[in-house]
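**Q** Build the 3D model from these lines:
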Amino acid sequence: MSRYRRRTGVRRYLNVVNIGALVLAAATSLPLIWMALTSFKSPVEAGAVPPTFFPDDPTLANYGNALGSAGFGRYLLNSTIVSVSSTAIVLCLALFAGYALGRLPLRGRGPIMVALLVISVFPTIAVVTPLYLVERQLGLLNGYWGLIIPYVAFHLPFAIWILRNSLLDIPYELEESATVDGASPARTLLSVILPQARPALFTAGVFTFTATWTEFLMALTFNAEDSHRTVPVGIALFSGLYEIPFGTIFAGAMAATVPIALLVLIFRRSVLSGLTDGAVKG
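**A** Model prediction:
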């Protein structure tokens, strides 16, 4: 009887967890669904009071206005350059730093990991002003490196945590066997450790790319010229003088969401594997 009660209790617990997950997923998806539906509404219907949920007369004019605007293509290119460059640099540095902090006998690894954790949760708004002054002195404003460098600095600690925790799970026997076979430390890292750390790399890469693609505050502050603005800033500038074109703004936002959605769909298994295999372990 006790075993039956235990099984019943586990089933009830799982049912409650599943229901809670569905409610959370619905609450999270509702703004995205609203944005997608509004992107097909006419300007009159998008600003109607009370608002309508489904468009009465769906139109693609908003997508034509957003994608056909003078600078939207340039905004997409700028975001791609900044996000891809930042992600590549973060993954490269995080791999070596995670290897050193996770597998080498270094002193002070605990304080270093705590410092990285503090940096990763530090609010961006608190450092925007001093960063702006530094970049102005160095001549980095209105350029790609003015965004890439702070993006790397802010997202590298989180990537190091993910890579370090994942590398801790790799058996040391693999590394010892490569050393016995005469492989150099760099060769061992690239040929033995790197293939085992792919899920964690995908996890860190997806999180870094998403964060840099959607970042707004630093992109707005450090780039005043239209030629180097990114997608979030460009979409914010769609607002007109006498009206706010909600349909065009939401259409641009939907177009900017497509790369992130594709990235998550393509690498979803690797991301889940990276999170469960090592990213959430101490």
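
**Q** Every contact and neighbour count from this point should use C-alpha atoms.
**A** Will do.

**Q** elements contacting the host helix or strand of Thr87?
**A** Using DSSP states H and E, the element containing Thr87 is helix 72-103. On a contact count with 3 or more C-alpha pairs under 8 Å, 6 or more residues apart in numbering; DSSP states H and E, helix 72-103 meets helix 145-167, helix 198-214, helix 231-236.

**Q** Output those in TSV; the columns should cover mean neighbour count.
**A** Output for the helices and strands packed on helix 72-103, formatted as TSV (neighbours: other C-alpha atoms under 10 Å):
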stretch	mean neighbour count
helix 145-167	24
helix 198-214	23
helix 231-236	21
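
**Q** Those into a markdown table, with extra columns for distance to Leu93?
**A** Below are those laid out as a markdown table (distance: least, C-alpha to C-alpha, whole Å):
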| stretch | distance to Leu93 |
| --- | --- |
| helix 145-167 | 8 |
| helix 198-214 | 11 |
| helix 231-236 | 26 |
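
**Q** Tell me which residues touch the nearest residue in space to Pro157 that is not next to it in sequence, please.
**A** Excluding its sequence neighbours, the residue lying closest to Pro157 (C-alpha to C-alpha, 6 or more residues apart in numbering) is Leu116, at 5.0 Å. Applying C-alpha atoms under 8 Å, 6 or more residues apart in numbering to Leu116 gives the contacts Pro157, Phe158, Trp161.

**Q** Make CSV out of those residues and add distance to Leu220.
**A** Shown next, in CSV, are these (distance: C-alpha to C-alpha, whole Å):
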residue, distance to Leu220
Pro157, 23
Phe158, 23
Trp161, 28
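
**Q** Can you give me the neighbour number for Leu106?
**A** Residues lying near Leu106 (other C-alpha atoms under 10 Å) number 10.

**Q** So it sits against Ala100, correct?
**A** Yes. Using C-alpha atoms under 8 Å, Leu106 is in contact with Ala100, at 7.5 Å.

**Q** quick one: the helices in the stretch 1-150 of the chain?
**A** Assigned by DSSP state H, counting those that start in this stretch, the helices in the stretch 1-150 of the chain fall at 2-38, 43-46, 61-67, 72-103, 109-120, 128-138, 145-167.

**Q** structure for this one too, so we can compare:
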Amino acid sequence: MNKRAGIGFYIFLIIFVFLVMFPFIWVFLTSIKPVGEIFTSFKWFTTNPTTESYEAAVTNRPLLRYMLNSFVVSTVTTILAVGCAAFASYAVTRLPIKGKGLFLGVILAASMFPQVAVISPIFNIVTELGLRNSYTGLVIPYMTISLPLSIWILSTFFQKIPFELEESAKLDGASPFQTFRKIILPLATPGIFTTAILVFIAAWNEYLFALTINSDDVWRTVPVGISMYQSEYSVPWGDISAATVIVTIPIVILVLIFQRRIVSGLTSGSVKE
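**A** Below is the predicted model of the structure:
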């Protein structure tokens, strides 16, 4: 009975993974089909696989430039957001400050604001500062999205760290900053990595701000750049599929490199010791 249950579990797991991966599998199979076959056949596999869509995706549009823009903006946003959120979360959760609950409530409310509600004032501010078509012009609005989320997530990790460790450090004469740097920060490393990955992916996939603020093709990010592949009279699905596969690879590699820290951060504190 246990053997049957084990077999059934693995069958269910295979089906579940297949359903989750199906969109990416279909996009990949489409990307290696000849252009004419994409519109004339709905077969899964092609008998004449080709890389012409990948060559067209890189040559017809500056895809590598789009990827560079996304990488720079996402990296800077992640460093600034997680760095500021770490200090703010430590102050809110570990220091004797009045109104902590109200502050976290405001942070949560700010993270729920739709982008459409704030795009107009942010666009006006960026335009007045002369930051359109630049990395800084995107980092500023991205911070408005990622910083509240980072503070809220990191606060939950900091709250799980025993206060006895902090009290021992104070008895030894450590300042609040020394306690944060030498005790709290190392223990919260899994949570920081998890938050950084979430912020990076959110910034990499963001579309509305990137479309509105950076209108110059040289400064466009990946989501906006891929949407520009289509023309008024045709949609090059082969190029779009190939570009989608190419820009997905860095995210997959990033998650695989830090998968242990991500899992450790997601499961941190789930088991009571």
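
**Q** List the TM-score for the superposed pair.
**A** Here the TM-score for the pair of chains, by TM-score structural alignment, normalised by the length of the second structure, is 0.89; 268 aligned residues with a C-alpha RMSD of 2.4 Å.

**Q** I'd like to know which of the contacts of Leu116 of the first structure is nearest to Thr248 of the first structure.
**A** Distances from Thr248 of the first structure to the contacts of Leu116 of the first structure, taken as C-alpha to C-alpha, are shortest for Phe158 (34.4 Å).

**Q** now for that closest one: what does it line up with in the second structure?
**A** Per TM-score structural alignment, the equivalent position to Phe158 of the first structure in the second structure is Leu149.

**Q** Please apply the same query to Ala183 of the first structure.
**A** Under TM-score structural alignment, Ala183 of the first structure pairs with Ala174 in the second structure.

**Q** same thing with Thr52 of the first structure?
**A** Checking TM-score structural alignment: Thr52 of the first structure goes with Lys43.

**Q** Likewise for Leu77 of the first structure?
**A** Checking TM-score structural alignment: Leu77 of the first structure goes with Leu68.

**Q** can you check Val233 of the first structure too?
**A** Checking TM-score structural alignment: Val233 of the first structure goes with Val224.

**Q** Was I right to think that match contacts Asn205?
**A** No. Val224 of the second structure is not in contact with Asn205 according to C-alpha under 8 Å; the separation is 9.4 Å.

**Q** How many residues are close by the closest residue to Thr46 of the second structure other than its chain neighbours?
**A** Closest residue to Thr46 of the second structure apart from its sequence neighbours, by C-alpha to C-alpha, 6+ apart: Lys33 at 6.0 Å. Lys33 of the second structure: 23 surrounding residues under other C-alpha under 10 Å.

**Q** now Lys33 of the second structure: how far from Leu138 of the second structure?
**A** 36 Å (C-alpha to C-alpha, to the nearest Å).

**Q** in the first structure, which residue is closest to the centre?
**A** Relative to the mean C-alpha position of the first structure, the nearest C-alpha, by C-alpha atoms, centre = their mean, is the one of Thr210, at 2.4 Å.

**Q** when you align them, which residue in the second structure goes with that one?
**A** Using TM-score structural alignment, Thr210 of the first structure sits opposite Ile201 in the second structure.

**Q** Next up, the contacts around that match.
**A** Per C-alpha under 8 Å, 6+ apart, neighbours of Ile201 of the second structure: Ser74, Ile251.

**Q** Could you do Thr208 of the first structure as well?
**A** So Thr208 of the first structure contacts Ser83, Ser86, Thr87, Val90, His155, Ala159 (C-alpha under 8 Å, 6+ apart).

**Q** any idea how far Tyr90 of the second structure lies from Gly225 of the second structure?
**A** 38 Å.

**Q** try Val139 of the second structure
**A** Distance from Val139 of the second structure to Gly225 of the second structure, by C-alpha to C-alpha: 18 Å.

**Q** Next: Val247 of the second structure.
**A** Applying C-alpha to C-alpha to Val247 of the second structure and Gly225 of the second structure gives a distance of 11 Å.

**Q** same check, this time on Met21 of the second structure
**A** Applying C-alpha to C-alpha to Met21 of the second structure and Gly225 of the second structure gives a distance of 24 Å.

**Q** what does Lys33 of the second structure give?
**A** From Lys33 of the second structure to Gly225 of the second structure the distance is 22 Å (C-alpha to C-alpha).

**Q** In the first structure, what residue corresponds to Leu29 of the second structure?
**A** So Leu29 of the second structure corresponds to Leu37, using TM-score structural alignment.

**Q** what about its match, how many neighbours?
**A** Neighbour tally, Leu37 of the first structure, other C-alpha under 10 Å: 19.

**Q** deepest of the helices of the stretch 1-150 of the first structure, which one?
**A** helix 145-167 (a mean of 24; mean count of other C-alpha atoms under 10 Å).

**Q** Can you tell me the SS state at Asp169 of the first structure?
**A** coil (DSSP: H, G, I helix; E, B strand; the rest coil).

**Q** To which residue of the second structure is it aligned?
**A** Using TM-score structural alignment, Asp169 of the first structure lines up with Lys160 in the second structure.

**Q** How about the contacts made by that match?
**A** Lys160 of the second structure touches Gly269, counting by C-alpha under 8 Å, 6+ apart.

**Q** ok, it to Leu256 of the second structure distance?
**A** Lys160 of the second structure is 26 Å from Leu256 of the second structure, by C-alpha to C-alpha.

**Q** Please report the distance of Pro55 of the first structure from Gly47 of the first structure.
**A** Counting by C-alpha to C-alpha - Pro55 of the first structure and Gly47 of the first structure are separated by 12 Å.

**Q** And Trp161 of the first structure, by the same measure?
**A** Taken as C-alpha to C-alpha, the span from Trp161 of the first structure to Gly47 of the first structure is 45 Å.

**Q** With Ile19 of the first structure instead?
**A** From Ile19 of the first structure to Gly47 of the first structure the distance is 34 Å (C-alpha to C-alpha).
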